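K.L.:
just coords:
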């Protein structure tokens, strides 16, 4: 088998292509992704208190992340347009680290997974937090965006191992 044949997004000639999923069976699929935004103490406290001048930072970031999950095929080449059936974003605060953890869960029944949708939701939610807080803190750090869990499809269940 040639090296190129091992990559599903390339044809035998090495040209990029969208993977044909028409023969795959539909299964219930879910992906959970996470990421972190670390802020200055001042910006963190303002987000937590809801006193950022641009408004409800986490409410806007939640909507932005959900909208992004619905548009992945327009952002990432070769991703299939998907009819996701659920998208949820949850935020939690780490007072010691002055950070906001973002967790996105995306679900659907279909022929291909929703990992990219969950990862994109986290990324855009984090970027939205940055955008809404940058007047106070331009030194924010977006980090640790990763897939935590995915289920469904031929490859089945994946759970990211815990990091000590």
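P.N.:
Good, I have the coordinates. Owing to the predicted nature of the structure, the values given are computational and were not obtained by experimental measurement.

K.L.:
drop to CA atoms for contacts and neighbour counts, all remaining ones
P.N.:
OK.

K.L.:
determine how far the last residue of stretch 135-144 lies from the first.
P.N.:
23 Å (CA to CA, to the nearest Å).

K.L.:
pull out the buried residues from that stretch.
P.N.:
136, 137, 140, 141, 142 (16 or more other CA atoms under 10 Å).

K.L.:
among those residues, which pair sits farthest apart?
P.N.:
Using CA to CA, the two most remote members of the buried residues of stretch 135-144 are 136 and 142, lying 15.7 Å apart.

K.L.:
before we go on, here's another structure to hold up against the first:
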């Protein structure tokens, strides 16, 4: 059976999915993405020598703020009472990149995949914004859902 597009009514109009009849469950989602940068930018990030200060600290807060506002950015997302949101970074020296990972959790009637994807994307965009004076050729890539659990669709784990 093919999955259905549940954000449309019978006439094809966009709707917010009614989750009122669902039982609340613990739901978690983790997303990742990369930003490829020049060697001088990577050195400024790791050495905390950029003019704008602690770029990853600011990007972490920006990502968490974005998680909390996903429902305002993506038209058919529900406002959610989140219980956890975290953004972490890994420096990939050989790739001259920074990997961001965002994990979001709640107990509720709908998943948090969009929140995790939004958080990781905004965190990477913040790194770009804070470094663009040094390198406009940075590339954000590989934004994807790594893991989700909870709800009737069960566990998803990216291979």
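P.N.:
Structure received. Since the model is a prediction, treat every value here as computed from it, not as a measurement.

K.L.:
TM-score for these two?
P.N.:
Remark: TM-score between the superposed chains equals 0.97 [TM-score structural alignment, normalised by the length of structure 2]; 158 aligned residues with a CA RMSD of 1.2 Å.

K.L.:
residue boundaries of the strands in structure 1?
P.N.:
For structure 1, the strands defined by DSSP state E cover 27-38, 86-94, 99-110, 141-151, 158-159.

K.L.:
can you list those strands in JSON lines and add distance to residue 3 of structure 1?
P.N.:
Shown next, in JSON lines, are those (distance: least, CA to CA, whole Å):
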{"stretch": "strand 27-38", "distance to residue 3 of structure 1": "29"}
{"stretch": "strand 86-94", "distance to residue 3 of structure 1": "36"}
{"stretch": "strand 99-110", "distance to residue 3 of structure 1": "29"}
{"stretch": "strand 141-151", "distance to residue 3 of structure 1": "26"}
{"stretch": "strand 158-159", "distance to residue 3 of structure 1": "25"}
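
K.L.:
just tell me which of these ends up closest to residue 60 of structure 1.
P.N.:
Comparing the strands of structure 1 by CA to CA, strand 86-94 comes nearest, at 11.1 Å.

K.L.:
could you find the counterpart of residue 48 of structure 1 in structure 2?
P.N.:
Under the alignment (TM-score structural alignment), residue 48 of structure 1 pairs with residue 46 in structure 2.

K.L.:
correction: residue 26 of structure 1
P.N.:
So, by TM-score structural alignment, residue 26 of structure 1 is matched to residue 24.

K.L.:
quick one on the thing from earlier: looking at the buried residues of stretch 135-144 of structure 1, spot the one nearest residue 80 of structure 1.
P.N.:
The closest of the buried residues of stretch 135-144 of structure 1, once distances to residue 80 of structure 1 are taken by CA to CA, is residue 142, at 26.5 Å.

K.L.:
which residues sit in contact with the closest one?
P.N.:
When contacts are counted by CA atoms under 8 Å, 6 or more residues apart in numbering, residue 142 of structure 1 touches 35, 36, 37, 38, 126, 127.

K.L.:
hang on, the fifth one packs against residue 102?
P.N.:
When you say that, I think you mean residue 126 of structure 1. Yes. Assessed by CA atoms under 8 Å, residue 126 of structure 1 is found in contact with residue 102 at 7.5 Å.
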